[in-house]
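>>> Quick one, structure for this:
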Amino acid sequence: MRIGTAKVSREIDKVCIEKLKIPGIVLMENAALKVINNIKMSEINSFVIVCGKGNNGGDGFAIARHLHIKDKKVQVFFIGNPEALSGDCKTNYIIASNLGIKICKLNNIEDLDYFRSCISASEMVIDCIFGTGLTRKVEGIYEQVIGIINENSRNTLSVDVPSGINSDDGEVMGICINAHNTVSFQLYKRGFLKYSSNKFIGKVVVEDIGIPKEVIEEICPKEFVLHEDFIKKAIKPRDKHSNKGDFGRALIISGTEGFTGAAYISTETAVRSGAGLVTVLCPKDIQNILSCKLTEAMTINFTQKEKIEEVMCKARAIAIGPGMGNNLWTFSILEQVIEKSKCPMVLDADAINVLQDHKDIIKKSSNTLVLTPHPGEMSRLTGLDIDYINENRIKVAKEFALENNVILLLKGYNTVITDGKTTFINSTGNSAMANGGMGDCLTGLITSFIAQGYEPLEATCISAYIHGYCGEKLSNEMFCVNAKHVMEYIPYAIKEIIE
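As a prediction, this is how the structure comes out:
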């Protein structure tokens, strides 16, 4: 799904109407029909539709017409002066009126009493008050109407965006509809990605309303929400004649005394997600521990210089950082590996922490680097406040990736993956996964898919999606999901997705 802003939506409409000569009323009709398709008609029979004076209100009048034709009980409320209706909105207002659909005005306290009683008696409220262009605080009659809907509606569906939310940044403009479902059009609104937006937007469905593909390609930024269809197409089927050499060699540089778990999880995940041969490079004092735990992976230690050179030379992907410690030793190892490696690298955990005052070394890499910070690590890396990062995740991630010529995966709700030019938002995962080792698991996944021959950006997207997918599936039957659970489920999850 494409991600867009209010400005992008306006430009799309302008090109369609002015250049392609698609009448706005046609787009409005398509939008109304898509909303109808998302209503369980066999279960819901009575509706209250609340319309504003703009195109969002026009969608509402068109929706009312279709529900009326289907013999549903429909009560429409209009906020504002009919003389101020926009062109296409006015057309649908007139049609609805001519069909005998009752349209009540909401202008004063007496109107609100009747409005409240109608909502209490209805099975669904459809919110068509404001569209994507809201930038001012909601006040007066609008504030009262939204408050009454939130207090009395049992089932609220918002059209395009919940009224009261800024569709670009997710800010609540004083008050906002608490939607149970949102049917949005053509683009997933950027404001939906904000942490706090989730409690207002409910379940979001993005519907195509007939905008030509070339218009979308021309106008929209390269920002996408990852979808299972994308992952399914991206994962290559395995040829029956393939052998372990065809699926690449991965090197995981990880672990220190007291942190063998990080090395184990990242390495075992790389094995279970399909890399042909996996080796972990670790300190000598923990090698025996890892050798006992890892059945299918090989282990080497930092004293085996020749062996390290050999493994690095053959590796298709290298991961570094989990459980190594934020110290000069880790920085020294990282610096050497960046200088000598001949393949893409995944930098996680302490490999990111040691860059705090040494970001210049990542620009020395002749290979693609994938950095996977959580907001705290991103704060240390950039010097930016964590709250600012969380409020501006896409902006911060894109700017850093572009400036440093890296792929950045910024962890958290709606994980951001970007090379600065193309950006993906991961839609999978939940708070059941919020525990230690999950990042190590993700690092192993990304490294494995790069080793198998996937382009680093594609491998990072696939891995983030599968990682979250496992967590979601497992959390259906588990209160909390640990990294080991995800690690064990990965091969089954991949099979489920591709089949």
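>>> hey, let's count contacts and neighbours off CA atoms from now on
Fine.
>>> Please identify the buried residues of the helix or strand residue 306 falls within?
Applying DSSP states H and E as the criterion places residue 306 in helix 305-314. Neighbour counts over helix 305-314 (16 or more other CA atoms under 10 Å) mark 311, 312 as buried.
>>> What lies in contact with that helix?
249, 251, 279, 281, 300, 302, 318, 341, 342 (CA atoms under 8 Å, 6 or more residues apart in numbering).
>>> Buried only: go through the residues you listed for me.
For the contacts of helix 305-314, buried by 16+ other CA under 10 Å: 249, 251, 279, 281, 300, 318, 341, 342.
>>> where does the third one fall, helix, sheet strand or coil?
In this case it means residue 279. Per DSSP: H, G, I helix; E, B strand; the rest coil, the local secondary structure of residue 279 is strand.
>>> For residue 357, see how far away it is.
Here residue 279 is placed at a distance of 30 Å from residue 357 (CA to CA, to the nearest Å).
>>> Report the contact partners of the residue lying closest to residue 57 once chain neighbours are set aside.
Nearest residue to residue 57 in three dimensions, chain neighbours excluded: residue 51, at 4.2 Å (CA to CA, 6 or more residues apart in numbering). Contact analysis of residue 51 by CA under 8 Å, 6+ apart lists 57, 58, 60, 61, 76, 77, 78, 79, 127, 128, 129.
>>> Pull the number of nearby residues for the third one.
As a burial measure, the neighbour count of residue 60 was computed by other CA atoms under 10 Å and equals 29.
>>> Kindly report the same for the fifth one.
Each residue near residue 76 was counted by other CA under 10 Å, and the total is 22.
>>> after the helix or strand hosting it, next one along is what?
According to DSSP H and E, residue 76 maps onto strand 73-79. Elements were assigned by DSSP H and E; along the chain past strand 73-79, the next helix or strand is helix 87-98.
>>> Tell me which other helices or strands that following helix touches.
Other elements packing on helix 87-98 under the criterion 3 or more CA pairs under 8 Å, 6 or more residues apart in numbering; DSSP states H and E are helix 24-37, helix 55-69.
>>> Would you do the same for the sequence below? I want to compare the two.
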Amino acid sequence: MKVLDNQQMRLLDRITTKEYKIPGLILMENAGMNTTVEVMKALNEDYRKKVIIICGTGNNGGDGFAVARHLYNKDVQVKVYIVGDEKSIQNDAKVNFEAIQAMRVSIGVLKDENDMIDFNLDLMKSDIVVDAIFGTGLNKPVKGIANEVIGVVNKVKRKIISVDIPSGISGDTGKVLGSAIRATKTVAYQLPKIGNLTAPAIEYNGELLICPIGIPQEAISKSQYEAKLITEKTLKDILPIRGLNSHKGNYGRALMIAGSRGMTGAAILASKAALRSGVGMLHLAIPEELNDILETQLTEVMTVPFQVPKGNAKEFTGVEDIMGSLQRSNVVALGPGLGRSKETEVIVERVLREAKCPVILDADALNVLPKMLKLLKKVKSRCILTPHPGEMAKLTGLSIPEINENRIKVAKDFSRKYGVIVVLKGASTVITDEEGHVYLNTTGNPGMATAGSGDVLTGIITALVGQKINLIGAAMAGVYIHGRSGDEAAKITGEYGMIASDMVREVPRIITEIVNKKKAFD
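Down below sits the predicted model:
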């Protein structure tokens, strides 16, 4: 599913009205009808309940006026409040505004603090609030009476349904522009906007529902948008159905370089996740002193023990054992629990210089990478980097707040500069590639903010690349499966008690579910 920014949505609207001759008023009518359906669900079809609809003076407000008209026709108790000067309402929004005037829908106007008394009283008597103040086009901080209205609405603790996007959220970035409505449900029209899917906006959406409004699918399919939402349907085109006449060699020979004293768990979790994601053979390079522990914990993994010098890192001859295994692998992942030693730096540098297979860099590999960033441009194969915002800060020199406020741009710029795929982890993980494509994932939950969660993701992506799935497809499938596994684990343990191994347990079931649906469809 494509994801739009403000400019792209305006362009698609213009194409719909100019090339396909569909008036904007029809799109607004469809938007109003779909939102009305959701309001009636929230009311449980109880017509005695009261709905307050707060409208701005633009097209978002026009959608709100259309909702008011439909609810009024159903004998629902409706009151509309306009934030701003009603004289500035124009075009399609004006048509719907004049319609509710003619129907004698109760209308109030909010221009200053003196108008807030009746509004506050009505809010306290209401059951549902419809937020149609600002749409995706908002590009400056909310101030004045609108800011006061948003603050009051958030305090009354009513069910709030936002039209297209919660008012106060940037449709381009998901940034809160001063203040924003905290919706119970957001009804996004036709396609999700970037602001619907990225942090911190996802804290404000509530339940996100995508509703069609009549924009032709042909217009959407012709449009060349860079951003897409990863869905289960996306994965059906990525995950292959296994042939009956197959063997372990068909599903990849992966090398994982992970673990160190005190951090064997990272290597174990990444390895188990890779095995549960279907890799054919997995070799794990591990310091020799930890080999017995790993062989006990990972009976299906072949270990590659290497010696770590106690003194000068120049004596690190064990790296040759790793390189020997690398030459026989079709994917290598390094970093989980590897430590930030000089030996780690040697391993990362040698892998980047010598690997002819895809390279996945995570955790401690990313922590030492800033010292050798230029090597990314010289790698013989392609790389996937899986940083969280803190690791991305070290790679870019930006602060964590700067990254979190511009997640898509930061990831895109890094991908293009260094020719790599970036998986920027966090709430709504962002995936970008060298060509500027953007993919957003919304599976997952706060319970996944636990030690080892990133190691599980690395293992899943490694296994998928090993099975010869193209790198961007493996990254997309990996983050989706990882998030879904966390969602399923949370149903059993709750978010508070979830640990990373709970996610590993769910991985094969999620993959099986997706592949079985693919079989049924085919």
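>>> hmm, back to that, now for the helices and strands packed on helix 87-98 of the first structure, which one comes closest to residue 214 of the first structure?
helix 24-37 (16.4 Å; CA to CA).
>>> and the angle for that closest one with helix 55-69?
Put simply, helix 24-37 of the first structure runs at 60 degrees to helix 55-69, going by axes from the mean of the first three to the mean of the last three CA atoms, to 10 degrees.
>>> buried set for the helix or strand following helix 24-37 of the first structure?
Sequence order places strand 46-51 as the next helix or strand after helix 24-37 of the first structure, per DSSP H and E. Residues of strand 46-51 of the first structure classed as buried by neighbour count (16+ other CA under 10 Å): 46, 47, 48, 49, 50, 51.
>>> I'd like to know how far the spatially most central residue of the second structure sits from residue 343 of the second structure.
Centroid-nearest residue in the second structure: residue 428, 2.4 Å away (criterion: CA atoms, centre = their mean). Residue 428 of the second structure sits 34 Å away from residue 343 of the second structure, going by CA to CA.
>>> repeat for residue 459 of the second structure
If you go by CA to CA, the gap between residue 459 of the second structure and residue 343 of the second structure works out to 22 Å.
>>> which of those two has more neighbours?
Using other CA under 10 Å, the more surrounded residue of residue 459 of the second structure and residue 343 is residue 459, with 30 against 20.
>>> what does the more buried one align to in the first structure?
Residue pairing (TM-score structural alignment): residue 459 of the second structure is matched to residue 444 of the first structure.
>>> For that match, which residues are in contact?
252, 265, 266, 267, 268, 269, 270, 319.
>>> Relative to residue 200 of the first structure, how far out is it?
Distance from residue 444 of the first structure to residue 200 of the first structure, by CA to CA: 35 Å.
>>> still on that earlier bit, quick one: what's aligned to the residue nearest to the centre of the second structure in the first structure?
In the first structure, residue 428 of the second structure lines up with residue 414, judged by TM-score structural alignment.
>>> Give the helix, strand or coil label for its match.
On the basis of three-state DSSP, residue 414 of the first structure is classed as coil.
>>> What count of nearby residues applies to whichever residue in the second structure pairs up with residue 364 of the first structure?
Residue 364 of the first structure maps onto residue 378 in the second structure, with residues paired by TM-score structural alignment. Counted by other CA under 10 Å, the residues lying close to residue 378 of the second structure total 14.
>>> Was I right to think residue 378 of the second structure contacts residue 354?
No. Between residue 378 of the second structure and residue 354 there is no contact under CA atoms under 8 Å: 9.8 Å.
>>> picking up where we left off before, residues contacting the residue nearest to the centre of the second structure?
So residue 428 of the second structure contacts 197, 198, 199, 202, 440, 441, 442, 443 (CA under 8 Å, 6+ apart).
>>> Widest-spaced pair of those?
Every pair of the contacts of residue 428 of the second structure checked by CA to CA; the farthest is 199 and 443, at 13.2 Å.
>>> The two: who's more crowded?
With neighbours defined as other CA under 10 Å, residue 199 of the second structure and residue 443 compare such that residue 199 has more, 22 against 19.
>>> mean deviation (superposed) between the helix holding residue 306 of the first structure and the second structure, please.
Mean deviation of helix 305-314 of the first structure relative to the second structure after superposition (mean CA distance after the TM-score superposition for the first structure): 5.7 Å.
>>> Strands of the stretch 351-500 of the second structure, residue ranges please.
359-361, 383-385, 421-424, 429-432, 438-441 (DSSP state E, counting those that start in this stretch).
>>> Need the residues that contact the second one.
Think strand 383-385 of the second structure. 358-362, 366, 376, 420-423, 471, 475.
>>> Please apply the same query to the third one.
Contacting residues not belonging to strand 421-424 of the second structure are listed as 382-389, 392, 407, 411-412, 414-415, 429-434, 472, 475 [CA under 8 Å, 6+ apart].
>>> 7 Å instead, please
383-389, 411, 415, 429-434 (CA atoms under 7 Å, 6 or more residues apart in numbering).
>>> Save the buried residues of strand 46-51 of the first structure as a markdown table, and put in distance to residue 257 of the first structure too.
Converted to a markdown table, the buried residues of strand 46-51 of the first structure look like this (distance: CA to CA, whole Å):
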| residue | distance to residue 257 of the first structure |
| --- | --- |
| 46 | 65 |
| 47 | 64 |
| 48 | 64 |
| 49 | 63 |
| 50 | 63 |
| 51 | 64 |
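>>> what residue of the first structure matches up with residue 9 of the second structure?
That one, residue 9 of the second structure, aligns with residue 9 by TM-score structural alignment.
>>> From the contact counts, what lies against the helix or strand hosting that match?
According to DSSP H and E, residue 9 of the first structure maps onto helix 6-14. With contacts defined as 3 or more CA pairs under 7 Å, 6 or more residues apart in numbering; DSSP states H and E, the packing partners of helix 6-14 of the first structure are helix 213-219.
>>> mean deviation of the helix it packs on from the second structure?
Mean for helix 213-219 of the first structure is 4.2 Å (mean CA distance after the TM-score superposition for the first structure).
>>> Which positions within that helix qualify as buried?
residue 216.
>>> and that helix, what does it pack onto?
Helix 213-219 of the first structure packs on helix 6-14, going by 3+ CA pairs under 7 Å, 6+ apart.
>>> average offset between the helix it packs on and the second structure?
Superposing on the second structure places helix 6-14 of the first structure at an average distance of 1.9 Å from its equivalents, by mean CA distance after the TM-score superposition for the first structure.
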